[in-house]
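J.: attaching a predicted model along with its sequence, questions to come.
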Amino acid sequence: MKNRSDLPSIPQAAFDWYDEYAHGDIDRRTFIRRLSTLGVAGLTVSAVSSALLPNYAMAEQVSFNDPDITAKYIEIDAPSGHGKAGGYLVTPNKVTKDNPAPAVLVVHENRGLNPYIEDVARRLAKAGFVAFAPDALFPLGGYPGNDDEGRAMQKTLDREKILGDFTDAATYLKSQPITTDKLGVVGFCFGGYVSNQLAASWPEMINAAAPFYGTPPTADLQSIKGPLLLHFAELDQRVNATWPDYENALKTLGAQYEAHMYERVNHGFHNDSTARYDEKSAELAWQRTLDFFNQHLS
C-alpha cells in the first residue's frame, strides 16, 4: 500500500482499534462495529477496513522468480519444538559452499508465514544473505491463506514449542555448508519478541538481532549481550510502554544496542500490505537493518 492517495486520512483511532484486533484484544465484529462510528467524510467502513486489512498483492518487492535468488519450502527436524518444522528458504544464487554467506532467520507476526514475510526473506536474499522464514503454523498444516484464521491457529500453539522450532531453525541455518558461522535474526511484532528472546536465551548463537516493534524477552534477560537494533513506532503505545524498563535493563547489563523511534507511524509500519505502511520510515528502517547485518555478520 505504498500509495493511498485514493483515501482520505484515516483517523488514528482506526489504527489503534486495528492493533487491538490484530493482537486478539477485540474480535472482528467489534473492530468493524467501532469503524462504523467514525463518520469521517469520504470514508466508509468497507473502505477503512479494506485499507487496514492486508492486501498481499501490494507487498511483493522481490519476485519469487527473481534471477538472483532461489526460493523453496523446506522441512527440518525440530526436536526442541514440535519435532518437525517447515518454512521458506531463500538463497542468493551466487552462494556456494566455497562462497558461503551469512544467514538471517526471519520471524513472522502472530499469524503465520504470510506473503509479506516471504517477501522479506526474498529481500534479504537479494541483499546477499541466506534467509530462512519458518512457519510457526507448520504443525497445523501451515499458514492457511488468511490472517484471521492464521491468528486463531497460532493462539492454540504452545509458545515454548514455537520458540523451540525457531531455535532449531537457527541451528539448522548455522550448520549449512553454504552459510558462515554468523547468524542474524529479524522479526516483526510477535517476531520482534522472538528476536529479543532468541538474543537473550542464545547469545552465542545469535550474532545480531533486529526486532521491529517487539516486546522484551520474558526469560534469560540477564544473558543478553547484543548487538541489537531495535525499531519502534511512535504511535505504538502498547509496545512502547515496555521499552523504558527494557532499555534500563540493557544499560545495566552493558548490552550493545541501538534503538530508533520512527515519528508519526503505527505498529506495523514496515508491512507494506496495509495502510499502516509508511514508505519513508520503512525504507529507512530496512536500510538500517541491512547495514547492521552487513556490519555484524560479515
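T.: Happy to help now that I have it.

J.: all contacts plus neighbour counts: C-alpha atoms, from now on.
T.: Noted.

J.: is it true that A170 touches P102?
T.: No: look at A170 against P102 with Cα atoms under 8 Å: they stay out of range, at 11.9 Å.

J.: what's the overlap in contacts for those two?
T.: Taking Cα atoms under 8 Å, 6 or more residues apart in numbering as the contact rule, A170 and P102 both touch L183.

J.: return the list of helices and strands in contact with the helix or strand containing A249.
T.: Per DSSP states H and E: A249 is located in helix 243-253. With contacts taken as 3 or more Cα pairs under 8 Å, 6 or more residues apart in numbering; DSSP states H and E, helix 243-253 sits against no other helix or strand.

J.: what comes into contact with the following helix or strand past it?
T.: Next in sequence after helix 243-253, counting helices and strands by DSSP H and E, comes strand 257-262. Residues outside strand 257-262 that contact it (Cα under 8 Å, 6+ apart) are 226-234, 250, 281.

J.: in CSV, list these along with distance to L52, secondary structure and neighbour count.
T.: Listed next are the contacts of strand 257-262 as CSV, based on distance: Cα to Cα, whole Å; DSSP: H, G, I helix; E, B strand; the rest coil; neighbours: other Cα atoms under 10 Å:
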residue, distance to L52, secondary structure, neighbour count
G226, 34, coil, 22
P227, 33, coil, 21
L228, 30, strand, 24
L229, 27, strand, 21
L230, 24, strand, 23
H231, 21, strand, 24
F232, 19, strand, 25
A233, 16, strand, 22
E234, 18, coil, 17
L250, 34, helix, 19
S281, 18, helix, 18
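
J.: alright, now check it against this:
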Amino acid sequence: MLVKDSDFDSLVPGLPLSRRTFVGASLAAGFALSVRPALGQSVIQTAADGLVAGDIAIKAPDGVPVKAYWVQPAGKGPFPTVLVVQEIFGLHEYIRDVCRRLARQGYQAIAPNVFQRQGDPSRIASVPEILATIVSRVPDVQVMHDLDACAEWAAANGGDPARLGITGFCWGGRISWLYAAHNPKLKAAVAWYGRLSGASSEMTPKHPLDLVSALQAPVLGLYGAKDQGIPVSDVDAMREALTAAGKKGEFMIYPEAGHAFHADYRPSYRAEEAADGWKRLLAWFRANGV
C-alpha cells in the first residue's frame, strides 16, 4: 500500500542528509568508522536521467508507513527487483546512489529506511551511540517484515516478483544473509562485509552461521581480509557450513581490503575492489535469475 508523505512526516523528522564523508580511526563492533563530516573526498554520483525515482512510503505489517527510496528505468516493466539494505548510518545518499547504479543496469531498486522507528543516525555523532541508541533496538523480525512489504509493493508497482534479489552493506550485509533464509521467493543475495556470527539477543536471536540450513537462495559474500570486525575464520567457517549443508554460495575475500571497501564516501573505500565486487554482484544476480 502506498502512503502519502503527510501520513508519516511525524514519524521521521526531516529527509536523509546529503552524502557525507567519515573520518576517524575507531571501529565499533566491526561496523564502521566514526561519523565525522569532511571535505575533499571524491564520491561516485550516478545521474537519474532516464530513470524514474522518488521517495515513497510502504505500509509494513505493523501499520507503520516505512519510508523508502525507489528507482527504476523509465519505460514499461516489469523489471527485476533488488532490495538494498543500508549500513548503520541509515538511508543516506550513498545508498540512494547504489540504487541508481542498479537502475542503470535495468533493475528496479528499493531501499527502505529500516531504522525509522528507532531513530535517525544522521543526527548522532558517534558510532557507539548509533549502535547503542538505534541499532541495538532494531529487531531482526521487524526488518524482515519491512523487506517483505517492499517486495510486495515492488511486485504491484513495476517489479517482477519472479526476479527478486537483495544486497546490503555492513549491517545490511548481515540482513541480506538473514533475508535469504527468510523469503522463499528470493532468487539471490549479495552480502557486502556482513557479520556472520555474534551473541544472540532478543533483537538478534540468530546470525547467518546459525541459519545455513534455512537458506533458500544462493548468496555471494564479499569480504576484506583486513576487516577488523569480521575475521577471515568466520568467512571460512561459513563457506564450510554451506558446503556441508549443500547450499549454494560463493565468497570473494580481498587481501588488501578492510571493512566498508565499497563505501566511496569513506576513507575505507578501495576503488579496485569495489569495482570488482560490483561486477561480481551483477554477474551473480544474472546467473541466478534476478
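T.: Yep, it's here. On a predicted model such as this, the values are computed, not experimentally measured, just so you know.

J.: got a TM-score for the two of them?
T.: Overlay of the two chains. TM-score (TM-score structural alignment, normalised by the length of structure 2): 0.77; 253 aligned residues with a Cα RMSD of 2.9 Å.

J.: ok so, going back, and the contacts of strand 257-262 of structure 1 as CSV, adding distance to H108 of structure 1?
T.: Shown next, in CSV, are the contacts of strand 257-262 of structure 1 (distance: Cα to Cα, whole Å):
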residue, distance to H108 of structure 1
G226, 21
P227, 21
L228, 18
L229, 17
L230, 16
H231, 15
F232, 16
A233, 17
E234, 21
L250, 24
S281, 19
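
J.: so which pair among these is furthest apart in space?
T.: L250 and S281 (24.6 Å; Cα to Cα).

J.: returning to what we had before: which part of structure 2 matches the helix holding A249 of structure 1?
T.: Using TM-score structural alignment, the residues of structure 2 aligned to helix 243-253 of structure 1 are 235-245.

J.: list the buried residues for that stretch?
T.: 235, 238-239, 241-242 (16 or more other Cα atoms under 10 Å).

J.: mean deviation of that stretch from structure 1?
T.: Taken over the aligned residues, the distance from stretch 235-245 of structure 2 to structure 1 averages 1.5 Å (mean Cα distance after the TM-score superposition for structure 1).

J.: contacts for that stretch?
T.: 196, 209, 212-213, 248-251.

J.: please report how far V52 of structure 2 lies from I58 of structure 2.
T.: According to Cα to Cα, to the nearest Å, V52 of structure 2 stands 17 Å off from I58 of structure 2.

J.: out of the two, which sits in the more crowded spot?
T.: Each of V52 of structure 2 and I58 has its neighbours counted (other Cα atoms under 10 Å); I58 has more, 23 against 15.

J.: so whichever strand or helix holds the more buried one corresponds to what in structure 1?
T.: Here I58 of structure 2, judged by DSSP H and E, is contained in strand 51-59. Mapped onto structure 1 using TM-score structural alignment, strand 51-59 of structure 2 covers residues 69-77.

J.: just the buried positions in that stretch, please.
T.: So for stretch 69-77 of structure 1, counting by 16+ other Cα under 10 Å, buried means 69-71.

J.: distance to N93 of structure 1 added to those, as a markdown table?
T.: Formatted as a markdown table, these follow (distance: Cα to Cα, whole Å):
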| residue | distance to N93 of structure 1 |
| --- | --- |
| I69 | 5 |
| T70 | 6 |
| A71 | 10 |
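
J.: G112 of structure 1: which of those is nearest?
T.: Using Cα to Cα, the buried residues of stretch 69-77 of structure 1 come closest to G112 of structure 1 at A71, 17.8 Å.

J.: apart from its neighbours in sequence, what residue is nearest the closest one?
T.: Closest residue in space to A71 of structure 1, ignoring its immediate chain neighbours: V90 at 4.2 Å, by Cα to Cα, 6 or more residues apart in numbering.

J.: pretty sure that neighbour sits against P134.
T.: No: checked against Cα under 8 Å, the pair V90 of structure 1 and P134 is beyond contact range at 11.3 Å.

J.: who has more neighbours out of these two?
T.: Legend: neighbour count by other Cα under 10 Å for V90 of structure 1 and P134, higher for P134 (30 against 25).

J.: quick one, what contacts that one?
T.: Contacts of P134 of structure 1 (Cα under 8 Å, 6+ apart): 85-88, 106-108, 113, 165-166, 169.

J.: this completes my enquiry, with thanks.
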